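Novice: got a predicted structure here, sequence first:
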Amino acid sequence: MPPRSTTHAVGIDLGTTYSCLSILTPHGQPQTLPNTEGELSTPSVVFFEGDDAIVGTEALRNSVTCPERVVMHAKRHMGDPQKNWVIDGRVYTPVDVSAFIVRKLLDGAEQQLGVPIKRAVITVPAQFSEIQRQCTVDAGKLAGLEQVDVINEPVAAALCHVLSDGMWFAEIANDQTVLVFDLGGGTFDLSLVKYNQNEVRVQASGGDLHLGGLDWNKALETFVCDQFSRETGQDPRLDRESMQSLSIEVEQVKRALSVRDKASLMVQHAGRRKTYAVDRERFETLTKKHVTATENITKGMLKANRLGWQNVDAVLVTGGASRMPMVKSMLDRISGTTLNTMLSPDQSISHGAAYYAGMLMSGQSLETSSLNREARAKLARVTQQSVNARGLGILVRDMETGNRVGHYLIPANTPLPAAYRQRFGTVVPNQKRVSLHIVESGTGEPDQPVELGTCVVDELPANLPIGTPIEVTIRYDAQARVHVEAKELGSGKSARTTIVRRENVAAQSVSEVTAPEEGWASLEEAPQVANATSKTVPQKPIAPAPAAKSKSVFV
């Protein structure tokens, strides 16, 4: 048994439908560890029975007989303060449920490793907001981890490819560009990744947080329920047990249709039982809009970055739902290239997370690291750079329309770390304070910002005239943490804050945000923009935006 001080490189794929945990062996090779039941993939399902929270296959089995005690797909609700489950008078949030799943994975790993795990990398969708990312960190810590790092799922897949089987290809060319197509059970992620022997750089990301294999299931469920209802006059959707039983049948049929042309499922409801045959053609017709959505998102990301398929050297396909033939056929058709399906749809994400964990601990001493000298040296040579998936800025009021909108200083898909600077002016005489509402863009309409927190410059000097400059700097560090500084330039009075998001700091409707008039400031000049490799913000602007005299800071 290794000494208790040994630190392992641990990566966790916390999925909507299934989760798994991987480590790096001493030689730096990824290995998926089974849970306590010996399964490599654990259903992301929790069954609450008295004081016990049962996670995995046993919970999934109980979902048919006790659906009111079972929680599934919690990841789709991460960061939503309105979503919870009340069971036996106890309230469980998505963070709570996710923590039970992480704990289940850790229990299995610790049993095999013989040492406690206190540090891990957990994967998140590239489109996750900062609030959702913080909730993921909170879930890991609630499960007993002391340090939690996160990595975007498609980036983890790219690292798995590069470090497992992509390096030999990188040796014959300066750079390779891969499109990572990650269609999981609950989310769809895209990333355009450029890599060479020592660097993995994300150029752009895209996707849909609410598009995944579950949506294919839902289409088939709806079709079968409609058919059953027409034939019997009874609707299975009115009974939770009937629907949970059907959902398991539908999942099995979806998987079967990936390898066969026809499968059958049974609907049981109101004392009636009927069996329906479903062929692949019918299934693909029912779900065509979903595969079309992934096609449009993929084409849109390439177009937005002024790239064509001739600029993509390979398409990496991963995620459990990517097994469907209709998905592969679509990618074959639009890309015109052979798809790389060598990555395990179920394990590549956790393998990539384990690689990233190894990169983070590559500087650790040999006495405490589980990695040998050669593995540590290999991982130490590799760097990865991500981009932010959402725009980051401040909430302003458009003086022409009166609408409150997000003014984004850091556009989406900016390489990290980065820092942006912009000046504003006070709008009333003798203004005493300026409060900035830090916001990021949502995934729907671009003008629906999500508030993250505030930065307040208080006790400004007396008798400041209208238009006194207030300089605002927003900075992402290498870990994608947000730092904000606001400074009154005349006196040097400033305020700094690091936005630490908790689950109760949730997506607020802009209409809910109110504040006094004296907190406003007008937009004075264009932002100064630069990638930041240190805490200082370069003075030369990069691609400055035109001044927007019609907007003012809303606080």
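Specialist: Cool, the structure landed. Numbers count the residues shown, from 1 in each chain.
Novice: going forward, measure contacts and count neighbours with C-alpha atoms only.
Specialist: Noted.
Novice: any idea how far V482 is from the residue lying closest to L392 once chain neighbours are set aside?
Specialist: In this structure, L392 finds its nearest non-sequential neighbour in E440, 4.3 Å apart by C-alpha to C-alpha, 6 or more residues apart in numbering. For E440, the distance to V482 (C-alpha to C-alpha, to the nearest Å) stands at 11 Å.
Novice: and here is the other one:
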Amino acid sequence: MKTKETVCALGCDIGNGYGFVSYLTDVKQDPMAMLPAQYELSAGMPTAAYITPPEGSPIEVFSSEKGSAEKLIARKPENGMYAVKTRLRERYVTMKNMKQPVSVGSVYAAIARDLLILANEELANRSLPELYDIVLTFPASFSDDLELLNYMTQSIEKLKINGHSVKVVGRLPEPAAVAIDYLYYMQNVAPESIRLKEDHFTVLVYDLGHGTFDVALVTANDREEAYQVIAKDGIPDVGGKDFDEILYQEICRLLKDKFDYVPANARDRESLRREAVRVKHELTDNHESYISPLIGNDRIEEIVITRSRFEELIQYKLVQTLELTQQMMNMYAGKRKIDAVVLSGGASRMPVVKQMLEKIADGIPVMLYRPSEAVSFGAARYAKGIWKEIRAGEKSGKKQPSSLSVSRNPVQKNKLDGRRSETGNDYRSSNRQLEQFTEYRYGIFQEVQGNLKGIVNFVLNQGVKLPAATEKFCLRSPSSRLQIKVYRSVGKQCKVNQALPDDCVSIRWFQFDVPENQECNVLFTVEEDYNITVQCTLPDGSTLYRSTADVIDSVQKQEENA
């Protein structure tokens, strides 16, 4: 006999500048920040990493004894790595004084490790049990890159902390997490005077972080229903680090023009970069900031940077974010009323961001909301929407091998029982906190007589609630190997039923061992974590499963063994 219980997991936001982790015990209240007070990490844990030469190990981020790795980086800047998520696609980077290239996934995992160590220290402070399951958040612009998402997940799941394995039980886009936290807070937790009274409420989330920009449209339809992600998008290379670099270049220009000074080495350059970060933060609350760097023989000179000059310098970057925001607003103009624009992410604190958004919002309220905590808080609440099956004889709350139940969209005719893939990955149910939908059309490749390129037949539409399963279709292979090639449309507004493979995005080729010249029933599912699961039922009734997560894990292992 099986029963269900919700998953206990931490909400984990591994940011490019700061990381935050939280835990929800009472669904009627806010999640709790899991960063011990004695470390004074109200803005989050700094995520700059120091990679120790020459072996590249240990990777230091934060510890109770040493504090932030930024102190080490100040002494040896060439061994530091900032904004790690912006470098994940590189996989490996060459760094000075290292014997071999450094795995970016290992650096990303080290940040997660230190966040979880802090979280479990705080759990102990609160007399709560240890917890190593997490809901992971990611930039919206990563949604289309399955290999990248699974690389992030699998890098973290290699961790062992205090003898415990780390498990990513769910993942969701960062702006969607912000919306979950904001909407729930405003509907249920906020003071009565500002609490939302209407059931239907749509927010546009503008999330400008340290390394990436995200925008999403999320709707609350009814207090008893899950929130719905209507649209999401992002820019993977615009954020606070760009503003830091722009300020650094301006400081260097002023020092050169006024004092003919150029930083002579990496340590001096790092010192000026830190000044640039300080100036950026200071200009959030002040109209000017002063810099007094050490120049020459202990001579200190002063330069000033005004907020207006800073805003002038970064305007072209901010315009990119506004154009994407305006595009989303225009797309849904007349279709869906936007009730509020919610700012999140550290870089959204800059006054110019709100000012520029108010110009295009056409009277819609624009408000800054928990720029440090909202992503993590939303992820912690999302965790409460994940079901876990408990088999007879298991104790609730005790970690046991289990699979997450699968609940399909009612409009889909095929329902699958809870199951595990050959590599043991769990298949997740539809989340009770947040509903997401297919953004593309998905199809399979089929050979066409007289057409060497073949054709992609789309079998799953846009706008279907995740997890979304296709109808069953029959395939026959002339050999003992059946290859199923899954594609998706390039654009999000695809209207055709067929397309040439060159006009589609190839996701994966899945291979099954099957009887020759016999029909097999096949369907595939787009899961909530964006993985693709393919189910192949053989003539004898047995069923095989393949997943993009399995394939990517296999490829990653081959890379590591090479």
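Specialist: Everything's here; your move. Only a predicted model underlies this, so the values are computations on that prediction, with no experimental measurement involved.
Novice: how many other residues sit next to the residue nearest to L392 of the first structure?
Specialist: Per other C-alpha atoms under 10 Å, the neighbour tally for E440 of the first structure reads 29.
Novice: same question, the one 4 residues further on
Specialist: Using other C-alpha under 10 Å, G444 of the first structure has 9 neighbouring residues.
Novice: isn't the residue nearest to L392 of the first structure up against D447?
Specialist: No: using C-alpha atoms under 8 Å, E440 of the first structure is not in contact with D447, being 10.1 Å away.
Novice: what are the ranges of the helices in the second structure?
Specialist: All helices of the second structure, identified by DSSP state H, fall at 70-75, 104-125, 146-157, 174-184, 240-259, 266-285, 307-331, 351-361, 374-383, 548-561.
Novice: same for the fifth one, what does it pack against?
Specialist: Right, helix 240-259 of the second structure. Here helix 240-259 of the second structure touches helix 266-285, helix 307-331, going by 3 or more C-alpha pairs under 8 Å, 6 or more residues apart in numbering; DSSP states H and E.
Novice: now do the shortest one
Specialist: The elements that helix 70-75 of the second structure packs onto, with contact taken as 3+ C-alpha pairs under 8 Å, 6+ apart, are strand 49-51, helix 266-285.
Novice: I'd like the distance from stretch 320-336 of the second structure to the chain centre, please.
Specialist: 22 Å (C-alpha atoms, centre = their mean, to the nearest Å).
Novice: who's in contact with it?
Specialist: Stretch 320-336 of the second structure is contacted from outside by T202, Y206, F213, V215, A231, D233, G234, I235, M356, L357, I360, using C-alpha atoms under 8 Å, 6 or more residues apart in numbering.
Novice: at 7 Å instead, please
Specialist: F213, V215 (C-alpha atoms under 7 Å, 6 or more residues apart in numbering).
Novice: tell me which residue is most central in the second structure.
Specialist: Closest residue to the average C-alpha location of the second structure: F138 at 0.3 Å, with C-alpha atoms, centre = their mean.
Novice: which residue lines up with that one in the first structure?
Specialist: Under the alignment (TM-score structural alignment), F138 of the second structure pairs with V124 in the first structure.
Novice: now that match: how far from G108 of the first structure?
Specialist: Counting by C-alpha to C-alpha - V124 of the first structure and G108 of the first structure are separated by 21 Å.
Novice: equivalent analysis for R260 of the first structure, please.
Specialist: The value you get for R260 of the first structure to G108 of the first structure, if C-alpha to C-alpha is used, is 34 Å.
Novice: looking at the two, which is more packed in?
Specialist: Counting neighbours by other C-alpha under 10 Å for R260 of the first structure and for G108 shows that G108 has the greater number, 18 against 12.
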